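S.K.: Sequence and predicted model, in that order:
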Amino acid sequence: MKKLLIQTSCILVLTLLLTGCDIGDDVQCPSPLTGALTSTETDLVGEWVLSAIVAEDAVDLTNDQVSNPSTDIYSQYSACQRDLVYTFGNDRKYKVEQGLTATNCQNKQTLQGTWRLSNINLNLVVGCSTQNTEIEFGENKTTFSQEATVRFNNVDGFTITTLVVFTYTKSE
């Protein structure tokens, strides 16, 4: 289940987790992102909480002795797995926190870096890693979503690869 947590909840962060590796002298690390925010980027400033995870194909992740596959991955996750928050600042700095507000979470994580939004492309830089992903704002720009192909191991031991939409809601 811990492997599943990392694969799904931290889709934007997966490549950023490599920052602790020794990359040698031959690799040029990206510079932190700087500069004034555009009017589109100001829509992303603030705290965004993971609020939905919906798969294209039904998956059963709950070990409840009942075959009940669902496309609602979020409801099948524990409170610690659902506890994912991105905070984007006016200064181009961002942080992502996993498992910090839910009770008794193990594997708590915090990553910090810089960000830029260009059209629908969100670019994140931390250490020597960069991640680009497409996001789509919802109506009134109070939510944003991103898609990713995710491999799940269901309770029967089968691997299911499916398209998943992660939705984040802006905190007030």
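M.R.: Happy to help now that I have it.
S.K.: Every contact and neighbour count from this point should use C-alpha atoms.
M.R.: Noted.
S.K.: Can you tell me the closest non-neighbouring residue to Y74?
M.R.: With C-alpha to C-alpha, 6 or more residues apart in numbering as the measure, I53 is the residue that lies nearest to Y74, at 4.8 Å, once sequence neighbours are left out.
S.K.: quick one, what contacts the one you found?
M.R.: Contacts were defined as C-alpha atoms under 8 Å, 6 or more residues apart in numbering; by that measure I53 touches 72-74, 164-167.
S.K.: how much space between the closest residue to F166 other than its chain neighbours and L5?
M.R.: Of all residues beyond its chain neighbours, the one nearest F166 is I53 (4.7 Å), with distances taken as C-alpha to C-alpha, 6+ apart. Using C-alpha to C-alpha, to the nearest Å, one gets 12 Å for the distance from I53 to L5.
S.K.: So what touches the longest helix belonging to the chain?
M.R.: Under DSSP state H, the helix in the chain containing the largest number of residues is helix 2-9. The set of residues that contact helix 2-9 without belonging to it, under C-alpha under 8 Å, 6+ apart, is 14, 81-82, 84, 150-153.
S.K.: ok, and here's another one to check against it:
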Amino acid sequence: MSITWTLWLFFIPMAYTFYRSFLQPRYFIGAFRARRLLRQYRWQIYETPESGIGNIPGVRAGYVWLKFPDPEAPDQLVTMVMHSHVGSDWWGGRLGKRAKPERKVQVQEIWFAGDPRFAAVIAVPGPRRLYVIHQRPNYNRAVSADARGAGPDALERARRAGVHVPDPRSAASDVSGA
């Protein structure tokens, strides 16, 4: 065998290594965000929350969404969208209307830790399938999240969890100055 054959033998592992080296930082960022959220919020268990794929205003076709109760108004539901991500494919295959019954059973119980107005970690029972779900602008440093009727305690807790939210002190000074 020639040296060229040996190089071709190692080409596929090298290509996979380069692929993972570009993909891996996203996993680390997600893990650190999940860790910060889990330090601030306790797990809550929801049995078959309302969910689907597309078909609601403001959600692109093909995006998975779930609805969770607003912590300050439990009778109102807040929609959280799983924007395209590697892990959202697994969830989409189980939350959609066309999902097979044996797959729907896998997401019958969803663990939720966070505030649906800002960001949360969702999971199914077991050590796998953690997913950080957030309202779109929450991790963009240039844009703060809309407070959506959240009180100062909820804003401060979200800030400690790493979500960029408006400063309640500046919001209070805007109201008093008006």
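M.R.: That came through, no problem. All figures in this text were calculated on a predicted structure; none of them were measured in a lab.
S.K.: what's the TM-score here?
M.R.: In this superposition the chains share a TM-score of 0.24, using TM-score structural alignment, normalised by the length of the first structure; 67 aligned residues with a C-alpha RMSD of 5.0 Å.
S.K.: hang on, the earlier thing: by contact count, what packs against the next helix or strand after the longest helix of the first structure?
M.R.: Later in the chain than helix 2-9 of the first structure, the nearest helix or strand by DSSP states H and E is helix 39-42. The helices and strands touching helix 39-42 of the first structure, judged by 3 or more C-alpha pairs under 8 Å, 6 or more residues apart in numbering; DSSP states H and E, are strand 109-118.
S.K.: What are the buried residues along the strand it packs on?
M.R.: The neighbour-count criterion (16 or more other C-alpha atoms under 10 Å) identifies 111-117 as the buried residues of strand 109-118 of the first structure.
S.K.: Filter the contacts of helix 2-9 of the first structure down to the buried ones.
M.R.: Judged by neighbour count, with buriedness set by 16+ other C-alpha under 10 Å, the buried members of the contacts of helix 2-9 of the first structure are 81-82, 84, 150-153.
S.K.: Just put those in CSV and tack on secondary structure and distance to G46 of the first structure.
M.R.: Conversion of those to CSV gives the following (DSSP: H, G, I helix; E, B strand; the rest coil; distance: C-alpha to C-alpha, whole Å):
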residue, secondary structure, distance to G46 of the first structure
Q81, helix, 21
R82, helix, 19
L84, strand, 14
V150, strand, 27
R151, strand, 30
F152, strand, 31
N153, strand, 34
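S.K.: so which of the contacts of helix 2-9 of the first structure comes closest to T42 of the first structure?
M.R.: Closest approach to T42 of the first structure among the contacts of helix 2-9 of the first structure (C-alpha to C-alpha): L84, at 21.0 Å.
S.K.: Next, find the distance separating the nearest residue to the closest one once chain neighbours are set aside from Y74 of the first structure.
M.R.: Across the structure, with C-alpha to C-alpha, 6+ apart as the measure, the residue nearest L84 of the first structure apart from its sequence neighbours is Q98 (4.6 Å). Distance of Q98 of the first structure to Y74 of the first structure, given as C-alpha to C-alpha: 15 Å.
S.K.: Same question for K170 of the first structure.
M.R.: If you measure K170 of the first structure against Y74 of the first structure using C-alpha to C-alpha, the figure is 17 Å.
S.K.: coming back round to it: now tabulate the buried residues of strand 109-118 of the first structure in TSV and tack on distance to T143 of the first structure.
M.R.: Conversion of the buried residues of strand 109-118 of the first structure to TSV gives the following (distance: C-alpha to C-alpha, whole Å):
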residue	distance to T143 of the first structure
L111	21
Q112	21
G113	21
T114	20
W115	18
R116	17
L117	15
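S.K.: out of the residues you listed, what pair is the most spread apart?
M.R.: Between any two of those, the greatest separation by C-alpha to C-alpha is 18.2 Å, found for L111 and L117.
S.K.: buried ones in stretch 18-28 of the second structure?
M.R.: Within stretch 18-28 of the second structure, no residue is scored as buried using 16+ other C-alpha under 10 Å.
S.K.: sorry, that was for stretch 36-46 of the second structure
M.R.: Judged by neighbour count using 16+ other C-alpha under 10 Å, the buried positions of stretch 36-46 of the second structure are 36-38, 41, 45.
S.K.: wait, the residue nearest to L84 of the first structure sits on T87?
M.R.: No: the pair Q98 of the first structure / T87 is not scored as a contact, 11.8 Å apart, by C-alpha atoms under 8 Å.
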